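In: only geometry, no sequence info:
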């Protein structure tokens, strides 16, 4: 275990950071290994998908799996410091697969990531519409009894193109109610509230599977609150007071395609 920690940038290893590294934890060697792992996953899952397609056993889940692989790769590349232009191309592939990956048990977490990152990257309408359709499908027919039109998802979607009344509730109040509340504030109050939200964000997600992955082998892809970035951009907030938060994707918020 000690050897692996040394090789892959364990939590106590302070190796050389990747050039322009954005993520708080790990080092260049770790992220190079993670990138290879994600690229291997893409190849392996594509081979599985092609085999299942020949056997007539392909389902929407296999499209989602490809989308998840590319979303993971996007996050690794962003965390390790690749240019946003490079990351953009990876995310487009995630969006293309995601459009055909909806099932009744599709999850909120990756839906929120796709909606928020797609907004920040200003991806083409046809790609963003594919993401929006998955939200609409879940609103109409999710297997989760707690599912309802979600205020955070629709605030971001409507921020790009208004298309439906803004929901006043969120699916997961303990995680997102305070974020929805700040969307109703004036800018000055919202900026204070966003800073506070980001300070609490990591611990709010302590039950999520990615929590503390920087302490594990080849699991950490970075900790990013994409939705905070999207909402800051939509509201035109002055993010000076929280731009240095380790969870805030500052350069992506201010990137222009």
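Out: Received, thanks. Because the structure is predicted, anything quoted here is derived from the model rather than measured.
In: make it CA atoms for all contacts and neighbour counts henceforth
Out: Noted.
In: give me the neighbour count for residue 236.
Out: The criterion is other Cα atoms under 10 Å. On that basis, residue 236 has 11 neighbouring residues.
In: dump the residue contacts of it.
Out: residue 187 (Cα atoms under 8 Å, 6 or more residues apart in numbering).
In: relative to residue 187, how far out is it?
Out: For residue 236, the distance to residue 187 equals 8 Å [Cα to Cα, to the nearest Å].
In: could you do residue 159 as well?
Out: Note on residue 159: its distance to residue 187, by Cα to Cα, is 16 Å.
In: do residue 256 as well
Out: With distances taken as Cα to Cα, residue 256 is found 22 Å from residue 187.
In: and the lengthiest helix in the chain, what does it pack onto?
Out: For the chain, the helix with the greatest residue count under DSSP state H is helix 28-54. For helix 28-54, the helices and strands in contact under the criterion 3 or more Cα pairs under 8 Å, 6 or more residues apart in numbering; DSSP states H and E are helix 2-8, helix 60-80.
In: residues contacting the longest one, please?
Out: Going back to what we said before, that points to helix 60-80. Residues contacting helix 60-80 (Cα under 8 Å, 6+ apart): 18-23, 28, 31, 34-35, 38-39, 41-42, 45-46, 49, 84, 87-88, 90-91, 93-98, 100-103, 221-222.
In: again, but for stretch 130-147
Out: The list of residues contacting stretch 130-147 from outside it, by Cα under 8 Å, 6+ apart, reads 95-96, 98-100, 102-106, 111, 114-115, 148-149, 153, 157, 171.
In: okay, one more to line up with it:
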């Protein structure tokens, strides 16, 4: 057992259950493909779309198998076949959206397992098709020397992954691997779990279904950069054994240069104003005006399924039917905007068990020199949502979501 917080019996049961689920879905795909050849359509959704969604489900089960096996203490050799299966499933998800963290874990695992570079190229094609713009992924893919030419300074998920840039810069630009190694340790011990507060990583081990949580990307960075990770050997979120599983893969870092911020370019791209709901300009930073305006327009014009797909609401409503049921009264636009602005990292989401004071520094202030106040968004669930808005903001709701000023905790 590598993660003492896991239950060995539960891990074994989960692995077997997931294997059975994948097997059942393979049978389902065979039937669906046969139906397509015969021109049979049994479901409201077209057969091909169901096949894509089924492959995505298989990938999710497969990812859980990989994590559970590692937590259980399996030798990395036993994970390679499952890993390659995961790539196959990803190659067949079509237009289905795949969670960024799952793709990052897959990429990092490929590096740690030292799979063939042709297989990493296959994964790179999936990442490209998924249109993920992420500086950490770019670094990992370019380091693998497989012809990846994308380059961005943006992050799909800024917190905590933007902090990895400091580790990379210390190792390559400053040429101080000792300092970079200590920064890696800080990232794992102080920032990684906290950076996933919206997913409640901190308390995940207390909930049913826990199979372990591993920062595979941190181990991949340590491997690529040649960092000393000995201080993390017993950390139950750092996959030390995988970081030292093999040492035969070569990396190309000759291309590296300190990323240049794209703030000026971003400023030029901003489209000001929310004509669909102008009063929201009081609480929505200009950077997000165009996005929020588009969301409002789409909510009022697209079908539920079109909207659910476009904004990848699967992480909130796993099935479109769940979304349609909750949205019957067409009174969820404020809630959806909150969820989407959490993804954009304007709004901070905390689990109900968390204390705001522990995360206050993670709330970004997008209002420049304006005096701001902290507000909470009263969404109908067990989560907490916070953001800074101008002190002068005079609206008390975001559609159906009530806004409440929070007592000042500390200076912004």
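Out: Received the coordinates, thanks. Remember, it's a predicted structure, so these values are computed and weren't measured experimentally.
In: related to what we said a few turns ago, tell me which of residue 256 and residue 187 of structure 1 has more neighbours.
Out: Counted by other Cα under 10 Å, residue 256 of structure 1 and residue 187 do not tie: residue 187 has more neighbours, with 16 against 10.
In: the more buried one reaches residue 237, doesn't it?
Out: Yes. With contacts defined as Cα atoms under 8 Å, residue 187 of structure 1 counts as touching residue 237 at a distance of 6.1 Å.
In: could you pull out the strands for the stretch 51-200 of structure 1?
Out: Counting by DSSP state E, counting those that start in this stretch, one finds no strands in the stretch 51-200 of structure 1.
In: contacting residues for residue 225 of structure 1?
Out: If a contact means Cα under 8 Å, 6+ apart, then residue 225 of structure 1 has 198, 201, 247, 248, 249 as its contacts.
In: 7 Å - rerun?
Out: By Cα atoms under 7 Å, 6 or more residues apart in numbering, the contact list for residue 225 of structure 1 reads 247, 248.
In: aligned to it, what sits in structure 2?
Out: Residue mapping for residue 225 of structure 1 onto structure 2 gives residue 215, with TM-score structural alignment as the criterion.
In: again with residue 251 of structure 1
Out: With TM-score structural alignment defining the correspondence, residue 251 of structure 1 maps onto residue 241 in structure 2.
In: and what of residue 62 of structure 1?
Out: With TM-score structural alignment as the criterion, residue 62 of structure 1 pairs with residue 54.
In: tally of neighbours for its match?
Out: With other Cα under 10 Å as criterion, residue 54 of structure 2 counts 21.
In: cool, and residue 29 of structure 1?
Out: For residue 29 of structure 1, using other Cα under 10 Å, the count is 16.
In: ok, now how distant is it from residue 4 of structure 1?
Out: 12 Å.
In: center of structure 1, which residue is that?
Out: Computing the C-alpha centroid of structure 1 and ranking residues by Cα atoms, centre = their mean puts residue 113 first, at 3.3 Å.
In: contact partners for that one?
Out: So residue 113 of structure 1 contacts residue 226 (Cα under 7 Å, 6+ apart).
In: distance check, it against residue 257 of structure 1.
Out: Relative to residue 257 of structure 1, residue 113 of structure 1 is positioned 19 Å away (Cα to Cα).
In: what's the counterpart of residue 81 of structure 1 in structure 2?
Out: Aligned against structure 2 - with TM-score structural alignment as the criterion - residue 81 of structure 1 pairs with residue 73.
In: what's the burial count for the residue nearest to its match when sequence neighbours are not counted?
Out: With Cα to Cα, 6 or more residues apart in numbering as the measure, residue 1 is the residue that lies nearest to residue 73 of structure 2, at 4.6 Å, once sequence neighbours are left out. The burial count assigned to residue 1 of structure 2 is 14, neighbours taken as other Cα under 10 Å.
In: what's near enough to touch residue 1 of structure 2?
Out: The neighbourhood of residue 1 of structure 2, defined by Cα under 7 Å, 6+ apart, consists of 71, 72, 73.
In: type out the PyMOL command that picks the buried ones from these.
Out: The command below creates a PyMOL selection of those among the contacts of residue 1 of structure 2 that count as buried (16 or more other Cα atoms under 10 Å):
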select buried, resi 71+72
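In: can you list the contacts of residue 1 of structure 2 in JSON lines and add distance to residue 267 of structure 2?
Out: JSON lines is the format used below for the contacts of residue 1 of structure 2 (distance: Cα to Cα, whole Å):
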{"residue": "71", "distance to residue 267 of structure 2": "44"}
{"residue": "72", "distance to residue 267 of structure 2": "48"}
{"residue": "73", "distance to residue 267 of structure 2": "49"}
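In: from the contacts of residue 1 of structure 2, which is closest to residue 264 of structure 2?
Out: Checking the contacts of residue 1 of structure 2 against residue 264 of structure 2 by Cα to Cα gives residue 71 as the nearest, at 44.2 Å.
In: stretch 389-407 of structure 2 maps to which residues in structure 1?
Out: Applying TM-score structural alignment, one finds that stretch 389-407 of structure 2 aligns to no residue range of structure 1.
In: among the contacts of stretch 130-147 of structure 1, which ones are buried?
Out: Buried residues within the contacts of stretch 130-147 of structure 1, counting neighbours by 16+ other Cα under 10 Å: 95-96, 98-100, 102-103, 106, 111, 114-115, 148-149, 153, 157, 171.
In: among those, name the ones in helices.
Out: By the criterion of DSSP H, membership of these in helices covers 95, 96, 98, 111, 114, 115, 153, 157.
In: skipping adjacent residues, who's closest to whatever residue of structure 2 lines up with the fourth one in space?
Out: Pointing back at residue 111 of structure 1 there. In structure 2, the residue matched to residue 111 of structure 1 (TM-score structural alignment) is residue 103. Of all residues not flanking residue 103 of structure 2 in the chain, residue 127 sits nearest, at 7.2 Å (Cα to Cα, 6+ apart).
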